[in-house]
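Peer 1: coords please:
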Amino acid sequence: MSDQLSYPDLVLDPSIRDWVLIPIFVIMFLMGILRNNVTKMMRSSEKTKRDTVQQNNLLMRARRLRANAGWVPAAAFAARKHHFCDKEKGLLMQKQDAPNPMAAMSDPNMMSKMMQGNMAMMVPQMLMMVIIPHFFSGFVLGKIPFPLTPSFKGMLQRGVNLSTLDTAYITSMSWYILAMFGMRGLYSIVLGAGSTTDDSALMQQQMGMAAGGGQPGQQPDYNKLYATEAENLQITEHKFHLSAAEEKLLRGGKADGVTARGKAKRA
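Peer 2: Here you go, the predicted structure:
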């Protein structure tokens, strides 16, 4: 009775690897590259405003001063700190125009950007969902090297309805789904970190655009950013790293000389 309930072991034809598994992987990889190039072509080049560049540069200068405060003399650091944090004339204390949260929603190009993003994400997936079942249905491609419960049959054995087949075996449709979410690292190596082939990232971007936040057209609140950076700069403790540079240099030279003489005596 136990022999009848046990799952039989399958001997897979090596031709399945050459004509099903590898072609699905290659097709998905080429489709991802094509989608990345099409998305870059559809993406409109947005011009950065001059005020935005100046505000970002001001924040970067203040953060660099705070990060490298130990390499600036005390008088120079105090002068720069006064230049940024003075209550009346400090650059970080100047009031900036408050951003309009509805400006991005009223942008006529926002709807077209959302439609382009949806097309770049959905059209390739719909095309692959037609190609894979049509050309590669009914194939068992491999076996997962660990046991699984029968509840995974519907996910791993799509297109092959066999109750006696072990749950660890995967079909061509399941291989497509697994590879779709597992090729992120390969795309980042081939196309770089800024590639637009990550489906989860595209979905998050679309959700952010629909919610009215996170899109390039929306400006951050520079008043809060300036206030936070001014507070961090004011509480920064200054300690000049080169205050005892001569003594450290002399101690290092003396130690090196003693070590060199010791090595000469041992030789």
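
Peer 1: rest of the way, CA atoms for contacts and neighbours
Peer 2: OK.

Peer 1: who are the neighbours in contact with L242?
Peer 2: L242 sits next to W71 when contact means Cα atoms under 8 Å, 6 or more residues apart in numbering.

Peer 1: Am I right that it sits in a helix?
Peer 2: No. Counting by DSSP: H, G, I helix; E, B strand; the rest coil, one finds L242 to be coil, located in no helix.

Peer 1: host element of the residue nearest to the spatial centre of the chain?
Peer 2: Centroid-nearest residue in the chain, with Cα atoms, centre = their mean: A193, separated by 6.9 Å. Using DSSP states H and E, A193 is not contained in any helix or strand.

Peer 1: Let me know the distance separating it from Y187.
Peer 2: 8 Å (Cα to Cα, to the nearest Å).

Peer 1: and if you look at T259?
Peer 2: Per Cα to Cα, T259 is found 52 Å from Y187.

Peer 1: Please give the structure of this sequence too, so both can be compared:
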Amino acid sequence: MAEPELLLDSNIRLWVVLPIVFITFLVGVIRHYVSILLQSDKKLTLEQVSDSQVLIRSRILRENGKYIPKQSFLMRKFYFNNQEDGFFKKTKRKVVPPSPMTDPSMLTDMMKGNVTNVLPMILIGGWINWTFSGFVTTKVPFPLTLRFKPMLQQGIELLSLDASWVSSASWYFLNVFGLRSMYSLILGQDNGADQSRIMQEQMSGAAMAMPADTNKAFKAEWEALELTDHQWALESVEEELMSKELDLDGMFSTELPTGIF
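Peer 2: Have a look, this model is predicted:
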């Protein structure tokens, strides 16, 4: 015999489900603007700016070198890729990995990240769990196994309850990770309200904190420029222009105004 279907009071939707959605969304928006206010601009050294500009110049030469004569292209390529004193050959940068113990800015950024991301999630989650504890809010439209009960039914200890039902505390965490598209639509793609993206960045923070190896970038650009051959795209442009018929009839047909007003 099938178990009777559980019916929820319509007031739960009005006083539990929708308030949790609105609170989660507003907290995300506030977190986004607070992170903008606390964001500090990363200071770049003169050496880093110079290296980035050199890489940009080399990439532009590879992409647009066909629009300059071959001699000009080879002169620029010689400056970058000469085996003896080329820029990419003679320039060696010393890469020093930053350490949080010696760099106070990294400690400040970590503290700001905890204040804007971890602390609001703990406080709002605890407040929602205390205020709306014990409510069954909604049901997922597909059957689930019993292993999903601890994840979807936090705060409700009913063994007979189907695993498809979602408690109020679990509904909050589903909204934290489920409002990502709404944040991207309203606040833009790279926003500070996307909790899932922030957690992914924190998990890979050790790898992201490592600076880019400038020597490897120089080597890769040297190899790419070395394989680039000059194919002048404007070699026969004069003949092509002279071979076309120029329509000069309409140039002097328009009468010029004789008066100022």
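
Peer 1: what's the TM between chain one and chain two?
Peer 2: After superposition, the two chains reach a TM-score of 0.80 (TM-score structural alignment, normalised by the length of structure 2), with 245 aligned residues with a Cα RMSD of 2.9 Å.

Peer 1: one step back: and the residue nearest to the centre of structure 1, what pairs with it in structure 2?
Peer 2: Taking TM-score structural alignment, A193 of structure 1 has Q189 as its aligned residue in structure 2.

Peer 1: which residues touch that match?
Peer 2: Q189 of structure 2 makes contacts with Y183, as judged by Cα under 8 Å, 6+ apart.

Peer 1: before we move on, the earlier item: and T259 and Y187 of structure 1? which has more neighbours close in?
Peer 2: Legend: neighbour count by other Cα atoms under 10 Å for T259 of structure 1 and Y187, higher for Y187 (20 against 11).

Peer 1: For stretch 113-131 of structure 2, list every residue counted as buried.
Peer 2: By neighbour count on 16 or more other Cα atoms under 10 Å, the buried set for stretch 113-131 of structure 2 is 113, 115-117, 121, 124-125, 128-129.

Peer 1: Put together CSV for the residues you listed, with distance to W232 of structure 2 and secondary structure on each row.
Peer 2: Shown next, in CSV, are those (distance: Cα to Cα, whole Å; DSSP: H, G, I helix; E, B strand; the rest coil):
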residue, distance to W232 of structure 2, secondary structure
G113, 52, helix
V115, 57, helix
T116, 54, helix
N117, 54, helix
M121, 59, helix
I124, 63, helix
G125, 64, helix
I128, 67, helix
N129, 69, helix
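
Peer 1: Can I get those residues in TSV including distance to Q83 of structure 2?
Peer 2: TSV is the format used below for the buried residues of stretch 113-131 of structure 2 (distance: Cα to Cα, whole Å):
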residue	distance to Q83 of structure 2
G113	46
V115	51
T116	51
N117	50
M121	56
I124	61
G125	61
I128	66
N129	67
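
Peer 1: re the thing from before, quick check: the gap between the match of A193 of structure 1 and R197 of structure 2.
Peer 2: For Q189 of structure 2, the distance to R197 of structure 2 equals 11 Å [Cα to Cα].

Peer 1: shared neighbours of these two, anything?
Peer 2: In contact with both Q189 of structure 2 and R197: no residue, using Cα under 8 Å, 6+ apart.

Peer 1: which helix is the longest one in structure 2?
Peer 2: Longest helix of structure 2, by residue count under DSSP state H: helix 18-38.

Peer 1: where exactly do the strands run in structure 1?
Peer 2: Ranges of strands within structure 1 are 140-143, 169-171, based on DSSP state E.

Peer 1: Of all these, which one is nearest A179 of structure 1?
Peer 2: In terms of Cα to Cα, the element of the strands of structure 1 nearest to A179 of structure 1 is strand 169-171, at 11.9 Å.

Peer 1: Tell me which residues are up against the closest one.
Peer 2: The contact list for strand 169-171 of structure 1 (Cα under 8 Å, 6+ apart) reads 137-144, 156-160.

Peer 1: Identify the residue of structure 1 aligned to Y172 of structure 2.
Peer 2: Aligning on TM-score structural alignment places Y172 of structure 2 opposite Y176 in structure 1.

Peer 1: separation between its match and G257 of structure 1?
Peer 2: Taking Cα to Cα, one finds Y176 of structure 1 at 67 Å from G257 of structure 1.

Peer 1: out of these two, which sits in the busier spot?
Peer 2: Neighbour tally, Y176 of structure 1 and G257, criterion other Cα under 10 Å: the higher count belongs to Y176, 19 against 12.

Peer 1: residue contacts, that one?
Peer 2: 24-25, 28, 132.

Peer 1: If you rank the contacts of strand 169-171 of structure 1 by neighbours, which is first?
Peer 2: V140 (26 neighbours).

Peer 1: so what corresponds to it in structure 2?
Peer 2: Under TM-score structural alignment, V140 of structure 1 pairs with V136 in structure 2.

Peer 1: Isn't that match up against W171?
Peer 2: No. V136 of structure 2 lies out of contact with W171 (Cα atoms under 8 Å); the separation is 9.1 Å.

Peer 1: Mutual contacts of the two, please.
Peer 2: Counting by Cα under 8 Å, 6+ apart, nothing touches both V136 of structure 2 and W171.

Peer 1: What is the burial count for the counterpart of K224 of structure 1 in structure 2?
Peer 2: Mapped onto structure 2 by TM-score structural alignment, K224 of structure 1 lines up with K216. Using other Cα under 10 Å, K216 of structure 2 has 12 neighbouring residues.

Peer 1: For K216 of structure 2, give its distance to R93 of structure 2.
Peer 2: According to Cα to Cα, K216 of structure 2 and R93 of structure 2 sit 10 Å apart.

Peer 1: what's the distance between the counterpart of C85 of structure 1 in structure 2 and L185 of structure 2?
Peer 2: With TM-score structural alignment as the criterion, C85 of structure 1 lines up with N81 in structure 2. According to Cα to Cα, N81 of structure 2 and L185 of structure 2 sit 46 Å apart.

Peer 1: Between those two, point out the one with more neighbours.
Peer 2: In terms of neighbours (other Cα under 10 Å), N81 is the more surrounded of N81 of structure 2 and L185; the figures are 23 against 10.

Peer 1: show me the contacts for that one.
Peer 2: 87-89, 222, 225-226.

Peer 1: so where do the helices sit in the stretch 51-200 of structure 2?
Peer 2: In the stretch 51-200 of structure 2, the helices defined using DSSP state H, counting those that start in this stretch lie at 70-81, 87-90, 104-113, 119-131, 149-152, 168-178, 180-187, 195-203.

Peer 1: Considering the contacts of Y176 of structure 1, which are maintained in structure 2?
Peer 2: Mapped onto structure 2 and checked by both residues aligned by TM-score structural alignment, their matches' Cα atoms under 8 Å, the contacts of Y176 of structure 1 keep the contacts 24-25, 28, 132.
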